[in-house]
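Novice: Just to be clear, the model below is a prediction. Sequence and coordinates:
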Amino acid sequence: MQTRETFAGLSDWQVGLWYALVAVSVAIFVWGALRLVLKYRRGRGAFPTDNLFRRVARTAWIVLTHTWIRRRDGVAGLAHALIFYGFVVLFIGTAILAFQDDFAEPVLGWDFWRGPFYLGYSLFLDVFGAGLIVGLLIMATKRARNPARLDYGRVDGVGSRYERWRYTVGDWAFVGSLLFLGVTGFLLEALRIAETDPSFERWAPFGWIAGQGLQAIGVDGETAASAHFGGWWVHGVAALAFVAAIPFTKAVHMLAAPASVATRNDAARNRLVGLPPNPVPEEIGYGVVADLTPAHLLQLDACTKCGKCHVACPAAASGYPLSPRDLVLDLREQAEGTFGVRASLGVEPLFGSDANLLGNPIRPETVWSCMSCMACVEICPVGIEHVPI
């Protein structure tokens, strides 16, 4: 029958160890996600809850069509679509396999992961997995060219106190980790095929070709089985580490970006936000990080540092000490160091809850350089409201 064994070569205690590692990974992810929610709740006010159906429908359209990401950079839009849909399909495929192994078969006695379903499953995941790798290679190539909008150079002349090397490392770590998972996934498939050479695995075309290549150089049988065993653990632990790291790394935009689009003020790119009725001084503007609304705190985490706002800003292009991207990143650093995950772990730099935003990290001349043209708000692919912030 056309299928394969899920935990081939693993003993009972090794399977138990795997599920223990899964539990640890999920626990770290959940803790990090809860810390993010608690950070947003520290903001002033509440998340917008009006027109929920329209917000959800609009967000689904924007996310699924990549209409905002494709603006002014069609290549990046295509690459991101390949990565996005490749990741989503592989995640769903993993969830289907988990459902089969942990619920459908042991609880319901339903073994559907075989025959035509398995063949279609293999083809679908193989094609989208290849798309994921192609998209990542395109993104890596674009970043390796180091365009001005991705070099993180500051325009305000602050200097070495605000080193940005961590951002570059984080970007490469994100792309590299996904690429590692994609490549090792195909390598595992190729090793499994090279071991037993089942003819029906032609339905996984890329894995089949790689498997035939391994057989051609003598990697088959026991050699392939031994390599598959070690590679399975490397790939699996790397995947669990990636999941655990999502709330703490650039991967957080996978959670924050759709939420940012959903909570965005539709009028943000058309007009400035008015004052509340009968305002008191504490309600006007943002003096400390806790003055930001929950939606604006969320938007800080949604930023992917793509630099589109930096390029679109006429103030930055004219030599003024303002970059919308730097403004967002400075505020994010302060929010993280005040009541974010970094503050919870005591990782420097830390800020007091009463630390004034103006002066450190944001200088008055930076704010006064803004022309309120909304170019940054218009171009942002994740819905950040730079000017209202």
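Specialist: Here it is on my side, so go on.
Novice: going forward, measure contacts between C-alpha atoms and count neighbours the same way
Specialist: Will do.
Novice: Tell me the helices and strands packed up against the longest helix along the chain.
Specialist: Across the chain, the helix with the greatest residue count (assigned by DSSP state H) is helix 165-196. Helix 165-196 sits against helix 115-144, helix 205-216, helix 221-245, with contacts defined as 3 or more Cα pairs under 8 Å, 6 or more residues apart in numbering; DSSP states H and E.
Novice: one more structure, for comparison:
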Amino acid sequence: MSGTADFQRRMPEASHDLRRPVSLLQRWHVDLPLLIGLLAITVYGLIVLYSASGQDWHYLKRQGVFFLLAYGVMFTVAQVRLQTMEYWSPWIFAGGVVLLVLVLYMGVGAKGAQRWLSIGGFRFQPSEILKLAVPLMVATYLSRRLLPPKLHHVIAVLALIAIPTLLIMRQPDLGTSLLIAASGLLVLFFAGLRWRYILSAIGILLAASWPIWNFVLRGYQKQRILTLFNPEEDKLGAGWNIIQSKTAIGSGGLYGKGWTNGTQSQLNFLPESHTDFIIAVLAEEFGLTGVLLLLALYAWVIVRGLWIAANAQDTFGRLLAGSITFTFFVYIFVNIGMVSGLLPVVGVPLPLVSHGGTSIVTLMMGFGILMAISTERRRVSIG
């Protein structure tokens, strides 16, 4: 119609008008569902630890300090961009390997093992660094190449994994070495490793089982494997831990004996009740219901980690998130398996529940990386 202004639809001129308001959690790159799961496990773990330690406030306060430090580290790592992690991963890996070599010559020994370095009065386990350095390094290497990886790339990755694994086995620390090897192999698996390589590796491992048994494993490690099949053969020696652990788990029933009322742990029948065998204390005092609750919390964290991996922005993030999440699952599976008599005792703590310092900080660093991967998409969209 003449004299009538044309109707025009216009988009807002300022691009930031289209953006959603940025929440405080987004600014600090915190994944809320993951944080809720971790906090729930932390609280539950502290409750169990108080009873498992014989109601010793010293252990509880010390664990609380470890958690405060660990959460601080997690929030700090979450601020780091993935490009920065990828750039520094070779240097972190190389530094970790150097520290492992130093352990062999300058390490501090305890209980027949030489696994620690003492610097300025501070003692730490360099092998904990490799729990993250190995998947970081392998993810960096594979993300820069066409996937699925070719044979020479697979061989290169296996060499990267073998170096720290063999150095840690020399300490000796079979449990940690296997976990570190698993963290690297999981990255390789998520990169689309062909099944013929996997089946070939299984065949080689089976063929090498006899030489490994005779020339690699130490006497006490062989004893642990033999005890798995017949713990009653040495009830007061090698089989004691497993027998007492299964007794505690079975006596808990459906609802348990009540908090701090467990007999196996409170009367000191159960060794290492506040560290490796703490799940037996949980089962005895809270029963099957308490164990299922903890497993549900673990499942919450694992499912969230897999969601983060599936929605990562690039190959590096997907490989790294998948490895960190499944390595967390392996920790849980191995600990519960060995405590219940399904796997040999290899000294793997229950994540975020067993008493410990360096292991908790390392785990939370991994979750900080997960949060960084989860919020990477928001960083790109927010600017």
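Specialist: That came in fine, so what should we check first? From a predicted model like this one, the values you see are computed outputs, not experimental measurements.
Novice: Drop the TM-score for these two in here.
Specialist: Superposed pair, TM-score by TM-score structural alignment, normalised by the length of the second structure: 0.24. Supporting alignment: 156 aligned residues with a Cα RMSD of 6.7 Å.
Novice: Dump the helices and strands packed on helix 165-196 of the first structure into TSV; add mean neighbour count and distance to residue 339 of the first structure as well.
Specialist: Compiled in TSV, these are given as follows (neighbours: other Cα atoms under 10 Å; distance: least, Cα to Cα, whole Å):
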stretch	mean neighbour count	distance to residue 339 of the first structure
helix 115-144	18	32
helix 205-216	19	46
helix 221-245	17	19
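Novice: So for residue 77 of the first structure, which of the ones you listed sits nearest?
Specialist: Residue 77 of the first structure lies closest, by Cα to Cα, to one member of those: helix 115-144, at 9.6 Å.
Novice: quick check: angle from the closest one to helix 205-216?
Specialist: 90 degrees (axes from the mean of the first three to the mean of the last three Cα atoms, to 10 degrees).
Novice: Can you tell me how far residue 34 of the second structure is from residue 127 of the second structure?
Specialist: Look at residue 34 of the second structure and residue 127 of the second structure: by Cα to Cα, to the nearest Å, they are 26 Å apart.
Novice: Looking at these two, which has the bigger crowd around it?
Specialist: For residue 34 of the second structure and residue 127, the more surrounded residue by other Cα atoms under 10 Å is residue 127, and the numbers stand at 27 against 20.
Novice: name the helices or strands packed onto the longest strand seen in the second structure?
Specialist: Longest strand of the second structure, by residue count under DSSP state E: strand 113-119. In terms of contacts (3+ Cα pairs under 8 Å, 6+ apart), strand 113-119 of the second structure is packed against helix 82-106, strand 108-110, strand 122-124.
Novice: Output those in TSV; the columns should cover mean neighbour count and distance to residue 321 of the second structure.
Specialist: Below are these laid out as TSV (neighbours: other Cα under 10 Å; distance: least, Cα to Cα, whole Å):
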stretch	mean neighbour count	distance to residue 321 of the second structure
helix 82-106	17	11
strand 108-110	13	33
strand 122-124	13	26
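Novice: wait, which of the ones you listed is closest to residue 142 of the second structure?
Specialist: Here helix 82-106 is closest among those (Cα to Cα), at 11.2 Å.
Novice: Please enumerate residues in contact with that closest one?
Specialist: Helix 82-106 of the second structure has contacts (Cα atoms under 8 Å, 6 or more residues apart in numbering) with 114-117, 126-127, 129-130, 133-134, 136-137, 140, 163-164, 167-168, 170-171, 316-317, 372-373, 376.
Novice: ok, 6 Å please
Specialist: By Cα atoms under 6 Å, 6 or more residues apart in numbering, the residues outside helix 82-106 of the second structure that reach it are 133, 136-137, 140.
Novice: tilt between it and strand 113-119?
Specialist: 110 degrees.
Novice: Can you list the helices and strands that the helix ranked longest in the second structure packs against?
Specialist: Longest helix in the second structure, counting residues (DSSP H): helix 278-310. Using 3 or more Cα pairs under 6 Å, 6 or more residues apart in numbering; DSSP states H and E, the elements in contact with helix 278-310 of the second structure are helix 240-251, helix 315-339.
Novice: looking at those helices, which is closest to residue 153 of the second structure?
Specialist: Minimum separation from residue 153 of the second structure across these (Cα to Cα) falls at helix 315-339, 15.4 Å.
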